[in-house]
Structures are given as structure tokens and as C-alpha cells.
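Novice: requesting a structural model of the entry that follows:
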Amino acid sequence: MSNQISTIYDDVQNLISLHGTRDPQIILQERNVMLIPFKEKTKLLGMYKVILRNEFVFYNPYVDERILNMVFAHELGHNVYHGNLARKKEIFEYELFNITNSTELEANLFAAHLLIDEEELMEHILLGEDYETLSKIFNVNINLMIFKLNEMYRMGYPINRLDLPNNNQFFTKIDGTDKGNEEIF
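Specialist: Coordinates of the predicted model:
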């Protein structure tokens, strides 16, 4: 585990305290990141890029609010941790949960910590809620919930294995052209 991964939770808590919100769109705007929607439908969900010291998140406005919120949180993670990389090349996502390297893992862990409050989550876990129900309550994709629960377990929270949903569609691609993307859990 990289040292950066072990500090993501604390970094997110500091950012929430500084900005007074968990809303990634507000935080991005307060960090002077320009949010620019794609003009046409695309499978691309989002992209973080630094051009001449100006920071941009290009995003797909054709996805539902739940996915867009996760895209903003993920791209904020890139903004916080990967500015140097974004100066050299674009960081773009066709799938939010396709973990191919530590850069994407860090952005997903960042998004999970930002969007899901662990104390509120523990209240629901103690009620016996499963992954799918927790995902719906917190308005996130089930993969992001799994990231958060794994991190909470690593951090020492008393979490037992929860029941997985009956269908395994939660590893299905999420993209901007999927008309039913709000139903993917």
C-alpha cells in the first residue's frame, strides 16, 4: 500500500472541513477548477487536465446526477493528488471503477471517502443493511460502496461481510451513453 493511500482519508476530512461541504462540484469550483461539459454525447465520463496552469474538469452532462456526482468526486481526487500527471497528459475515464493503476485507485478511494460519511454508514450497517441497500441510501454505485467498506475495515471499523446483491451487474461498464445508468448498482 502506498503512503498516499494511507493519508487519503485524512486529506478528505481536511478538505471537507476547509470547504464546509462534501459536494465535489462546489469544492472543485472553490479550488478554481473550471468545469466544462462535453457538448455532445460520449462514452467518456470525465477528464481532468491542467493547461497552462489552468485546471479543468471536462464532464459528461448526459449522465444522471448520481453518476455525475461520483465523476466530480473522482476528478477532484485527481485534482488533489495528480496535478503533475495532468500537466503531462489527460486523465480520463470511460469507466469509474476500472482500476488499472494506483492513480485510479487513489481517485476512487478519495471519492468514496468524500461521498460517504463513515459514521452515518455505520448506523445503517448496524441495522443490517446490505451492499445494494447501502448504495441506494447513499446514492452511489455499489462499487464505490465496496471501496468505502473495504477502507473502513482496513481502518479498524467492526465490519463483517455483507450480503452481495443477487446479480453481478455491478461490474458492468458505466458510461454516458447508457440510458439506464441510474439503475446500475
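
Novice: CA only for contacts and neighbour counts going forward, please
Specialist: OK.

Novice: quick one, what contacts the residue positioned nearest the centre of the chain?
Specialist: Residue closest to the average C-alpha location in the chain (CA atoms, centre = their mean): Ala111, at 3.1 Å. Applying CA atoms under 8 Å, 6 or more residues apart in numbering to Ala111 gives the contacts Met70, Ala73, His74, Leu76, Gly77, Leu144.

Novice: tabulate these (a markdown table), appending neighbour count and distance to Asn101.
Specialist: Formatted as a markdown table, the contacts of Ala111 follow (neighbours: other CA atoms under 10 Å; distance: CA to CA, whole Å):
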| residue | neighbour count | distance to Asn101 |
| --- | --- | --- |
| Met70 | 25 | 19 |
| Ala73 | 27 | 18 |
| His74 | 29 | 14 |
| Leu76 | 24 | 17 |
| Gly77 | 27 | 14 |
| Leu144 | 22 | 17 |
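
Novice: to compare against the first, here's another:
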Amino acid sequence: MINIHARVKHLIQKYGTRNPAKIIAYLGINLLYEDLGEETKGFYINLITNKYIVVNSNLDEDEIRIILAHELGHAMLHYHKSTCYLREYTLFPRGRTENEANKFAAELLIDEKELDEFLLLDNICVDQLACYYGVPKKLIEYKFNK
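Specialist: Here you go, the predicted structure:
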């Protein structure tokens, strides 16, 4: 079983950032922005010795950050597979590898150390946490429930 939390923690410590675009650059993964239409938001592909993350150029900044984190998860966790992840990006389960990539994205984008201030507040809810971190509610659930 993959310890996703530990892997993400190591990346953050090594590169000093939670920014998926910066980590992708540090790792030498080729990042491309292309018009992928309305359905496909991004994908990861490993071609021999080259890794590529392709993101739909029609997305807004927040969506791009989430897609980058998710596809970086594939690059870090599933690099040994020659599979092309050309599915529509989704936070709903589509198998083990998609769940792992979602968990990776949640671990990268949500800093639990910042939650101490929220724990002091009453009635904090998933919606408020999602708004604070700029992520969908489903990623909050991946971070704390899976």
C-alpha cells in the first residue's frame, strides 16, 4: 500500500512548496496546455523516459491547480504504468489509481497545519473549508476520510 501522505510530505519538504506547477517543473515533467475540448480536463502520460502532463487550456486558474495536483499524483504514484490517463478529470471514484491521485491532490493542496485556527471556531463545515482552500468539497473528504 502506498503511503500517499508521506510521499506528499516529502515532496513539500524537498521543494519547499505545495504549488503543483512548481513541483512539476522541479521534477522535469513536461507540462503542456492544450485545448482538449469540453470533456477532458487533463491527463498524464509516460512515454519511455519522458513524462507529460497535459492540461486543458480552457480551464480557470483554480481548476488548473487541482488538475495539476491530480495528474502529478499519477506521475508520482503510477509512473511505472504505461497507461495514459486520458479520462475526464473527476473527483468521483473510478478505480484505485484515480482514488490515489485524488488523495495525492488533497494531501498536496490542503495543509492540515492551517486547520488549527479553524478548530477553534464553532460550526466550521466542509463547505467553508473547501472555500478557504479553493478546492471542491470532495477533496476535503479525500483529505480527512480516506
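
Novice: mind checking the TM-score on these two?
Specialist: The TM-score (TM-score structural alignment, normalised by the length of the second structure) is 0.92; 145 aligned residues with a CA RMSD of 1.4 Å.

Novice: between all of the contacts of Ala111 of the first structure, which two are separated the most?
Specialist: The span of the contacts of Ala111 of the first structure, defined through CA to CA, is set by Leu76 and Leu144 at 15.0 Å.

Novice: distance-wise, check the equivalent of Leu77 of the second structure over in the first structure relative to Gln4 of the first structure.
Specialist: In the first structure, the residue paired with Leu77 of the second structure is Tyr81, using TM-score structural alignment. To Gln4 of the first structure, Tyr81 of the first structure is 9 Å away according to CA to CA, to the nearest Å.

Novice: tell me which of the two has more neighbours.
Specialist: Comparing Tyr81 of the first structure with Gln4 by other CA atoms under 10 Å, the one with more neighbours is Tyr81, at 17 against 12.

Novice: what sits against the more buried one?
Specialist: Ala107.

Novice: quick one: it from Asp23 of the first structure, how far?
Specialist: 18 Å.

Novice: can you pull out the strands in the second structure?
Specialist: Using DSSP state E, the strands of the second structure run over residues 30-34, 42-47, 50-56.

Novice: okay, the second one sits on what stretch of the first structure?
Specialist: What that stands for is strand 42-47 of the second structure. Counting by TM-score structural alignment, strand 42-47 of the second structure corresponds to 46-51 in the first structure.

Novice: that stretch vs the second structure, average offset?
Specialist: With the two structures superposed, stretch 46-51 of the first structure lies on average 0.7 Å from its match in the second structure, counting by mean CA distance after the TM-score superposition for the first structure.

Novice: which outside residues touch that stretch?
Specialist: 55-60, 71-72, 75, 78-79, 83, 86-87, 89-94.

Novice: can you flag the buried ones in the residues you listed?
Specialist: Buried residues within the contacts of stretch 46-51 of the first structure, defined by neighbour count using 16 or more other CA atoms under 10 Å: 55-60, 71-72, 75, 78-79, 83, 86-87, 91-94.

Novice: what residues in the second structure pair up with stretch 103-113 of the first structure?
Specialist: So stretch 103-113 of the first structure is aligned with residues 97-107, judged by TM-score structural alignment.

Novice: now stretch 8-26 of the first structure
Specialist: Stretch 8-26 of the first structure covers residues 4-22 of the second structure once aligned (TM-score structural alignment).

Novice: which residue, neighbours along the chain excluded, lies closest to Ile53 of the second structure?
Specialist: The spatially closest residue to Ile53 of the second structure, leaving aside those adjacent along the chain, is Tyr44, at 4.6 Å (CA to CA, 6 or more residues apart in numbering).

Novice: neighbours of the counterpart of Leu120 of the second structure in the first structure, how many?
Specialist: Matched by TM-score structural alignment, Leu120 of the second structure corresponds to Leu126 in the first structure. The tally of other residues near Leu126 of the first structure (other CA under 10 Å) stands at 10.
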